[in-house]
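[1] Got a predicted structure here, sequence first:
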Amino acid sequence: MRAMCGVAALGALISMPQLAIADEESNSVAAQQAINSSEPILSYETSYNLIAATQRYEQIVANGGWEEMTRGAYGLQKGDDRGHVRALRRRLIASGDLEDTGRLSSEFDDELDGALRRFQARHGLQITGILDQETYLTLNIPADVKLAQLRLNLERVNQVVGELSNRYILVNIPAASIEAVENGVVERRHTAIVGRIDRQTPILTSKVHQINFNPYWHVPKSIIRRDIIKYMNQDPNYLTDFRIKIYDANGDELDPRSVDWSTDEAVQYLFRQEPGGENSMGHVKINFHNPHAVYLHDTPQKSLFGQNRRFHSSGCVRVENVDELVSWLLRENETDWSLPAVDAAFDSGERLDVNLEKPVPIITTYITAWANREGVVSFRTDIYGFDEAGRVDFASAQ
């Protein structure tokens, strides 16, 4: 009997870490589900939701906001038991991420783990349940700053919501995300990589009119000047390794060794990267007319989609699971462009251009705060400084 009890006790000890992991995974799923509603970021309903959120945050500010987390809270996670846990509880209660039960335990339990993960999801952070540096800094943004964000973004939403069509793509730059919307419902969401601070993704409206499968990449002169020359000085084999060819004005191919890389001579030539796995546009390019020469595309650098701050491009937008977006865009074409058909086109490696029989509107915008009908409020960092500048009207930027 004792032996059996010992076996049972050992089994319980072994299963405890697995149960903890299961609870944490469940908390992450719940946090993600809280923000993944079917409502688009831009809609009349978003406007109503923002009004309600603004009123709630006005009350939070009137009540004194929330306390600042001290450095002692840094690194807190489930299982910790110390005084700083109480401060974290008070902070998450103030922002509505944790229910106020009147109990301020010093134990970092499953309930607090779920609340912190919810906070991370609402702010576009990696959902870890750990009070890491990004989470610590975000927790310490004052409530009045959040309130100002809500008011400013309500103006932005109201300005463009009347221009929305039944079917469109929305690229939200601060969130580095994409929504494919039809009849007021988000049918697809995609993680994206957008322009860095010094090479911003432009704010515009246009229509997606063409899909290029396995495209060439014609390197913009700005990238030749800023990047290619530097890379060639660092590694003379760079162009060869990445299958980028140089052509003169007559269309004749040049040997990279014939170019003086200590000068800007290279800018006068055409640089073209061959289709393939290492192509900077990956397997597909999504075209829409605009004066900035930007587009949506695939990428061979898939690991970047897992980062908190996805601002790495030179202005174009890289799309995770881009094959699914391409299939959605081509859905109105008579030819079958189901997901297997798109993937087959990718795998073939063959160059193919497909026009959309019904072009789809695309909007790139700058929304750093929004809310859904469940009252969940999402915020993003003011990466380009447009909030700080109080910028609402982007029409002049198109």
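    Yep, it's here. Numbering: from 1, shown residues only.

[2] CA atoms for contacts and neighbours, from now on please.
    Will do.

[3] Can you show me the strands along the stretch 51-200 of the chain?
    167-172, 177-182, 185-195 (DSSP state E, counting those that start in this stretch).

[4] Doesn't Asp323 lie inside a helix?
    Yes - when DSSP: H, G, I helix; E, B strand; the rest coil is applied, Asp323 is found to be in a helix.

[5] How about the contacts made by it?
    Leu339, Val342, Asp343 (Cα atoms under 8 Å, 6 or more residues apart in numbering).

[6] what does Trp66 give?
    Trp66 neighbours (Cα under 8 Å, 6+ apart): Ile60, Arg90, Arg91, Ala94, Ser95, Pro142, Ala143.

[7] burial of the fourth one, as a residue count?
    When counting by other Cα atoms under 10 Å, one arrives at 20 neighbours for Ala94.

[8] I'd like the distance between it and Leu139.
    According to Cα to Cα, to the nearest Å, Ala94 stands 11 Å off from Leu139.

[9] and for those two, which residues touch both?
    Common neighbours of Ala94 and Leu139 (Cα under 8 Å, 6+ apart) do not exist.

[10] one step back: make JSON lines from the strands of the stretch 51-200 of the chain and add distance to Gly276 to it.
    As requested, these are exported to JSON lines (distance: least, Cα to Cα, whole Å):
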{"stretch": "strand 167-172", "distance to Gly276": "26"}
{"stretch": "strand 177-182", "distance to Gly276": "25"}
{"stretch": "strand 185-195", "distance to Gly276": "20"}
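
[11] will you turn those strands into JSON lines that also has distance to Asn250 and mean neighbour count?
    As requested, the strands of the stretch 51-200 of the chain are arranged in JSON lines below (distance: least, Cα to Cα, whole Å; neighbours: other Cα atoms under 10 Å):
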{"stretch": "strand 167-172", "distance to Asn250": "38", "mean neighbour count": "22"}
{"stretch": "strand 177-182", "distance to Asn250": "40", "mean neighbour count": "22"}
{"stretch": "strand 185-195", "distance to Asn250": "33", "mean neighbour count": "21"}
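
[12] mind checking which of these is nearest Val354?
    Using Cα to Cα as the criterion, the shortest distance between Val354 and the strands of the stretch 51-200 of the chain is 18.1 Å, found for strand 167-172.

[13] who's in contact with that closest one?
    Contacts made with strand 167-172 from outside it, assessed by Cα under 8 Å, 6+ apart, are listed as 177-183, 360-367.

[14] alright, now check it against this:
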Amino acid sequence: MSFVRPLYVVAALVLLPVPFCPAAWATSIASRLAEDSAVIQIGEHPLEADLIREFYSERAFKPAWDGNSRQRGEHLLDQIRAIAPTEGLRAQSYTVPEAAGADDRDLLISETLARFARDLSIGRVTPSRQVGGMGTEIRAKIDSATVLRDLAAGRDLFATLIPVQPAYAGYHRLKVALSLYEKLTEAGGWTAIADGASIKPGMEDARLPAVRKRLMMTGELAANQAQGKTLDAPLVEAIKRFQARHGIDPDGAIGKQTLAALNVSAEERLRQVAANLERWRWMPRRLDGTHIAVNLPAAHFELVRDGHIDMAMRVVVGDVSHQTPTMATTMTSVVINPTWTVPPSIATREILPKLRKDPSYLASNNMRILDAFDTDFEKAQGLGIDWSRYSKFPYRLRQKPGADNALGQVKFNLDNGDDIYLHDTPKRQYFGHIFRALSHGCVRLERPVELAKMLVPTQSDKLEEWVKDDTTRTLKLDKPLTVYLMYMTAWADEDGTVHFREDLYGHDARLKTALKRRQHPQQPQVSQEPAKR
């Protein structure tokens, strides 16, 4: 049969009328791609034309998957549908309608392959801040024409995709976690544990057998601890391990927050992992050798040099009403003993009510009104003013340097239009909290002086002395330092331990909705390469 089929195809080509010869196919393809639209509708299937225009233009609009190549094209489609779920992508997003004619199917095969390479490389959703992204400008470029050229020439799919997919260890660890939660989901996941009063160590409760079964499924509890209605020592330790993985105070008790985390389904955790794989795809092809990364949901800071974490610390990030924006920016300088110009919103909402109750509030907090009362010292400190007359704070307000300054004694300037920076804080008690989304948007650092010494090493021996004298000094960095304010609610350690955090700002929820919506390319992404017509 394998010898008969080629002869049949040749005979058919000889007998077919002229409009179906390869030259006519090329004309049909050229006509399709000449449409001045980013999306071309083929039947009910929207095709992202900008992904394939350059590829077909290079080959004079001849089909890529005709004759003997058709079977290879179909095989490549089967391969990418098999690969997609392992990358947190939907296999059904890469199907091609069977009813498509030969010329349209050629276009659809190429577009589907190019779209998969694009989605794998830089993500399916545009990385806006609303979904926890840092903008399209930091994403890697994807050359769709080269990918298609290599595949059409017979290059192995995996060899073609390796250079374009994320190379980060964090991405590949999270892929292992995806596989784990996929298996848990396929096995039926776990049954929700009934609500009720908190269970403390040593207590008995009818729900504890279900808790034991739940913890065994994710590896916190050994199989030989499956029985028992008492929160005994082994179960307490298992609960503590679970709490540590989920950013919960590891007290070993099953309170409201722990119970809620236990009851998040395996399917929902799977979607959370897939969403965070998408965020890795939004990152540059590689990070700067020296950089700072702050994970906002984890309220965690790392200074990385040559791939090694030189410094890590807790941070305080913006609360839900004052969200810290995700961004990729640069640090340019360090300010010792900074002043703080109070934002108008804080002056109105927080300071004005305090002045109505205590007119000496500004004086006692080292603050001064700017510009309006240069020659009247008392009024510059807010004294003698009827604050009840104002519904909005009417002046500019600044806090002098000092230990009680809201920025603490060290500030790290970032290049951005959001007035966001890293800084010290006099409220040191916040770093002892597990939940640290407590600021007005800026990132507060647990060990700012130590960080300043590392970033300005030539001045490190003077920093301690400078911090004490209340004189404001600005120290320029030798070169700008890249800073990533990231939003990762799931990640995996080197040993495979998977961590989850709450969706602090709702970015996960919006991203999951967007990923579900983009099962087909109804709305094309921003083009990464200029179209060549």
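    Cool, got the structure. Bear in mind that the values here come from a model prediction, so they are computed numbers and not experimental data.

[15] TM-score for these two?
    Once superposed, the chains reach a TM-score of 0.80 (TM-score structural alignment, normalised by the length of structure 1), with 348 aligned residues with a Cα RMSD of 2.6 Å.

[16] re earlier: ranking by neighbours, what's the top pick from the contacts of Asp323 of structure 1?
    Comparing these on neighbour count, Val342 comes out first with 20 neighbours (neighbours: other Cα under 10 Å).

[17] tell me the SS of that one?
    Val342 of structure 1, by the three-state scheme (three-state DSSP), is helix.

[18] contacting residues around it?
    With contacts taken as Cα under 8 Å, 6+ apart, Val342 of structure 1 has the following neighbours: Asp323, Val326, Ser327.

[19] repeat that with 7 Å
    Residues near Val342 of structure 1 by Cα atoms under 7 Å, 6 or more residues apart in numbering: Asp323, Ser327.

[20] Would you quantify the distance from it to Val354 of structure 1?
    From Val342 of structure 1 to Val354 of structure 1 the distance is 11 Å (Cα to Cα).

[21] got it, and Leu152 of structure 1?
    Taking Cα to Cα as the measure, Leu152 of structure 1 and Val354 of structure 1 are separated by 40 Å.

[22] higher neighbour count, those two?
    Set side by side, Leu152 of structure 1 and Val354 show more neighbours around Leu152, with 18 against 13, by other Cα under 10 Å.

[23] what's around Asn183 of structure 1, how many residues?
    Neighbour number of Asn183 of structure 1 under other Cα under 10 Å is 10.

[24] Chain neighbours aside, what residue packs nearest to the alignment partner in structure 2 of it?
    Under the alignment defined by TM-score structural alignment, Asn183 of structure 1 corresponds to Asp306 in structure 2. Residue nearest to Asp306 of structure 2 in three dimensions, not counting chain neighbours: Gly289, with 4.9 Å by Cα to Cα, 6 or more residues apart in numbering.

[25] What's the match for that neighbour in structure 1?
    So, by TM-score structural alignment, Gly289 of structure 2 is matched to Asn166.

[26] Leu511 of structure 2 now?
    Per TM-score structural alignment, Leu511 of structure 2 is aligned with Gly390.

[27] just to revisit the earlier point, now, which of the contacts of Asp323 of structure 1 sits nearest Leu204 of structure 1?
    Using Cα to Cα, the contacts of Asp323 of structure 1 come closest to Leu204 of structure 1 at Val342, 27.2 Å.

[28] can you pull out the helices in the stretch 51-200 of structure 1?
    Read by DSSP state H, counting those that start in this stretch, the stretch 51-200 of structure 1 holds these helices, from start to end of the chain: 84-94, 110-122, 133-139, 143-160.

[29] Name the surrounding residues that touch the second one.
    It refers to helix 110-122 of structure 1. Helix 110-122 of structure 1 is contacted from outside by 27-28, 31-32, 35, 78, 92, 97-98, 126-129, 135, 377-379, using Cα under 7 Å, 6+ apart.

[30] now do the longest one
    Residues from elsewhere that reach helix 143-160 of structure 1, judged by Cα under 7 Å, 6+ apart: 42, 47, 50, 54, 57-58, 61, 65-66, 367-369, 387, 392.

[31] After superposing, tell me the mean distance of it to structure 2.
    Mean deviation of helix 143-160 of structure 1 relative to structure 2 after superposition (mean Cα distance after the TM-score superposition for structure 1): 0.9 Å.

[32] again, but for the third one
    In this overlay with structure 2, the average offset of helix 133-139 of structure 1 from its partner residues is 1.9 Å by mean Cα distance after the TM-score superposition for structure 1.

[33] buried stuff in that helix?
    Using 16 or more other Cα atoms under 10 Å as the burial criterion, the residues of helix 133-139 of structure 1 that qualify are Thr135, Tyr136, Thr138, Leu139.

[34] could those residues be laid out in a markdown table, adding distance to Ile223 of structure 1?
    Output for the buried residues of helix 133-139 of structure 1, formatted as a markdown table (distance: Cα to Cα, whole Å):
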| residue | distance to Ile223 of structure 1 |
| --- | --- |
| Thr135 | 34 |
| Tyr136 | 35 |
| Thr138 | 33 |
| Leu139 | 37 |
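
[35] most tightly surrounded among the helices of the stretch 51-200 of structure 1?
    Highest mean neighbour count among the helices of the stretch 51-200 of structure 1 (mean count of other Cα atoms under 10 Å): helix 110-122, with a mean of 24.

[36] What is the corresponding segment of structure 2 for it?
    Alignment of helix 110-122 of structure 1 against structure 2: residues 233-245, by TM-score structural alignment.

[37] The matching stretch vs structure 1 - mean distance after superposition?
    Overall, stretch 233-245 of structure 2 averages 1.7 Å from its counterpart (mean Cα distance after the TM-score superposition for structure 1).

[38] if I line the two up, what does Asn321 of structure 1 land on in structure 2?
    In structure 2, the residue paired with Asn321 of structure 1 is Arg447, using TM-score structural alignment.

[39] who touches that match in this structure?
    Arg447 of structure 2 makes contacts with Met313, as judged by Cα under 7 Å, 6+ apart.

[40] secondary structure element for Ile286 of structure 1?
    Remark: Ile286 of structure 1 resides in strand 284-288, with elements defined by DSSP states H and E.
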